[in-house]
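Take this sequence and fold it.
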Amino acid sequence: MDLQLAGKTVLITGASQGIGAGLARAFAQEQCSLVLVARSEDKLQSLAQEIARQYKVDAQIIAVDLTAPGVIDKVLEQGSHADILINNAGAIPGGNLWDVDAPKWREGWELKVMCYIDMCRAFYRHMRERGHGVILNNIGNGGEMYDFDYIAGTAGNAALMAFTRALGGRSLQHGIRVLGVNPGPVATERIERILRARAQTTFGDPEQYGQLLKKLPLGRAAHVEEVADLFVFLASPRSAYTSGAIFTVDGGITSNKALA
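Below is the predicted model of the structure:
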């Protein structure tokens, strides 16, 4: 299937590792130019070189802390030509109401929740002036699975879901599509850290985290590519009638409301 994305420019935040790096590779396969944003210049440089070598596409890097004052304006200045914006940066800490103190809670929300909102505000204006654009927010199924032990993330993701639906509900009037993706557990270093912490709490041994993986659909976390490919389709003209919607890719975890 020709996704009609060749020649488009995609700006991805949190692009240096995990899902972000997977997104970069997936869009490079479609012959998109890339603007890769993250804190680690070394990781970004390595990924950009890999992509240029393997897919023969241009990959610009912007190594910044998106929470620093004035940085989003800098990113906009260098990446305002992007046809597609993917907000992917940030990881809200796990834990219950007492595990996540006020500073940690605010720090997590500053990067993921407020940064997504601020990036949308900045790039939407330019996309509206051009009359076209796509914004994809990588959110997480914690916004649908109200989790006592992931309370800051549950609340933050739910806020981003509402924000995405509200913005995307009218954005087609301006030629812009705004969508959210809610991955469940994905096989990244971050999910391993979370599962190790839960295994310590549950079993008293972080090395038992594999027992938690067995409870997931297919007995594993999602592969990064299984999530990235959905983003690519949603960003494409093949998905032209979608906006203001959230797409959950978690193997049915959210839908399985059974008690056992």
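
Only C-alpha atoms from now on, for both contacts and neighbour counts.
Noted.

what's the longest strand anywhere in the chain in contact with?
Criterion DSSP state E: the longest strand present in the chain is strand 176-183. Residues outside strand 176-183 that contact it (Cα atoms under 8 Å, 6 or more residues apart in numbering) are 124, 127-128, 131-143, 161, 164-165, 167-168, 171, 227, 231, 234, 240, 242-250.

in it, what counts as buried?
Across strand 176-183, burial judged by 16 or more other Cα atoms under 10 Å covers Ile176, Arg177, Val178, Leu179, Gly180, Val181, Asn182, Pro183.

Remind me what the helix or strand just after that strand packs against, helices and strands.
Using DSSP states H and E, the helix or strand that follows strand 176-183 in sequence is helix 189-203. For helix 189-203, the packing partners by 3 or more Cα pairs under 8 Å, 6 or more residues apart in numbering; DSSP states H and E come out as helix 209-213.

Run through who's touching the helix it packs on.
For helix 209-213, contacts defined as Cα under 8 Å, 6+ apart pick out Glu192, Leu195, Arg196, Arg198, Ala199, Gly219, Arg220, Ala221.

Sort out which of those residues are buried, if you could.
Buried by 16+ other Cα under 10 Å: Glu192, Leu195, Arg196, Arg198, Ala199, Arg220, Ala221, out of the contacts of helix 209-213.

Check the chain for its longest helix and report it.
Using DSSP state H to define each element, the chain has its longest helix at helix 151-168.

To compare against the first, here's the next sequence to fold:
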Amino acid sequence: MTNSLFDLTGRTALVTGSSKGIGSALARGLAEAGAAVVLNGRDQTALAEAAARLRDAVGTEVRTAAFDVTDPDAVQAAIEEIGPVDVLVNNTGVQHREPMLDVAVENWRRVIDTNLTSAFVVGRAVAAGMVERGHGKIVNVCSVQSWLARPGIAAYAASKGGLAMLTKGMCAEWASSGITVNGLAPGYVITELTRPLVEDPAFDAWIRGRTPAGRWATVADLVGTLVWLAAPASDFVNGQVIAVDGGLTAVI
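Predicted coordinates:
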């Protein structure tokens, strides 16, 4: 009985931005729980390589869908081609580190569009079918920067703060149709994008000292919470943003 609460067999899961990093790890976690996974990105070659690695590792159905998550027409066409999606993970994201007085408007818009508007565009396209079917799971990958700011990442923090509120707005509109929408908020995770920070002795020491767990997160640390949010075990959890941060947001 308990195992069935976390079983995703027969479900189709779309994970945006999943050719590498956090998205790739989340897609693997869903596949290991039994889901048929659809990987998304803009680079078809990178997607094909990621899909081959995932098939070799897990042995389940893996498809790819190359499209720009910020392009409404491309998103709609892709969702129609993919077919019914039971689980959507809005993971696509970019960072831009620069003092706010120096950030060009086009860079601000790029971060907001990629991190926030894409979740609206893809989420709405997928949710239309979920509403018709009366069930669905959406997980928006937020961040501890949904609540906390640091110098030099204003656009990113604004986008992730907006994503946390978009999560609540989606819940407010779609919960009555059997859809749960929650946020997964990682702390500082070791990925290709954060490698320069990990290798900076001063920043590494600051993160370890600032985090009660005394370490960075790994991508594997995020998988259990994602599977829970995607599975029947969380059917009455809605509109929440769950921090997976080693306690970073619990202390001052």
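
So which of the contacts of strand 176-183 of the first structure sit within strands?
Gly133, Val134, Ile135, Leu136, Asn137, Asn138, Ala245, Ile246, Phe247, Thr248, Val249.

re earlier: restricted to buried residues, select the contacts of strand 176-183 of the first structure in ChimeraX.
Entered in ChimeraX, the line below selects the buried ones among these, by 16+ other Cα under 10 Å:
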select :124,127,128,132,133,134,135,136,137,138,139,140,141,142,143,161,164,165,167,168,171,227,231,234,242,243,244,245,246,247,248,249,250
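
Around the aligned partner of His223 of the first structure in the second structure, how many other residues sit close by?
Counting by TM-score structural alignment, His223 of the first structure lines up with Thr218 in the second structure. Using other Cα atoms under 10 Å, Thr218 of the second structure is surrounded by 16 other residues.

from memory Thr218 of the second structure sits against Ile190, does it?
Yes - with contact defined as Cα atoms under 8 Å, Thr218 of the second structure reaches Ile190; the gap is 5.5 Å.

follow-up on the earlier one: what's the closest of the contacts of helix 209-213 of the first structure to Leu76 of the first structure?
Nearest to Leu76 of the first structure among the contacts of helix 209-213 of the first structure is Glu192, at 33.0 Å by Cα to Cα.

Trace the closest one over to the second structure, please.
Match for Glu192 of the first structure (TM-score structural alignment): Arg195.

Can you give me the separation between its match and Trp216 of the second structure?
Separation of Arg195 of the second structure from Trp216 of the second structure (Cα to Cα, to the nearest Å): 11 Å.

Helices along the second structure, start to end?
Under DSSP H, the second structure gives helices at 21-32, 44-58, 72-82, 105-112, 118-133, 154-174, 195-198, 201-210, 220-230.

What range does the second one cover in the first structure?
Under TM-score structural alignment, the match for helix 44-58 of the second structure in the first structure covers residues 41-55.

The matching stretch against the second structure, how far on average?
Aligned to the second structure and superposed, stretch 41-55 of the first structure gives a mean residue distance of 1.8 Å (mean Cα distance after the TM-score superposition for the first structure).

Would you mind listing the outside residues contacting that stretch?
By Cα under 8 Å, 6+ apart, the residues outside stretch 41-55 of the first structure that reach it are 15-17, 21, 25, 28-29, 31, 36-38, 57-63.

Those in strands, which ones?
Leu36, Val37, Ala38, Ala59, Gln60, Ile61, Ile62, Ala63.

Between those residues, which sits nearest Trp98 of the first structure?
Distances from Trp98 of the first structure to these, taken by Cα to Cα, are shortest for Ala38, at 29.6 Å.

quick one: contacts for the closest one?
Thr13, Gly14, Ala15, Ser16, Leu44, Ile62, Ala63, Val64, Asp65, Leu66, Ala89.

ranking the residues you listed by neighbours, who comes first?
When neighbours are counted by other Cα under 10 Å, Ala15 leads the contacts of Ala38 of the first structure with 29 neighbours.

aligned partner of Leu101 of the second structure in the first structure?
Leu101 of the second structure maps onto Trp98 in the first structure, by TM-score structural alignment.

Right, I'll call it a day here.
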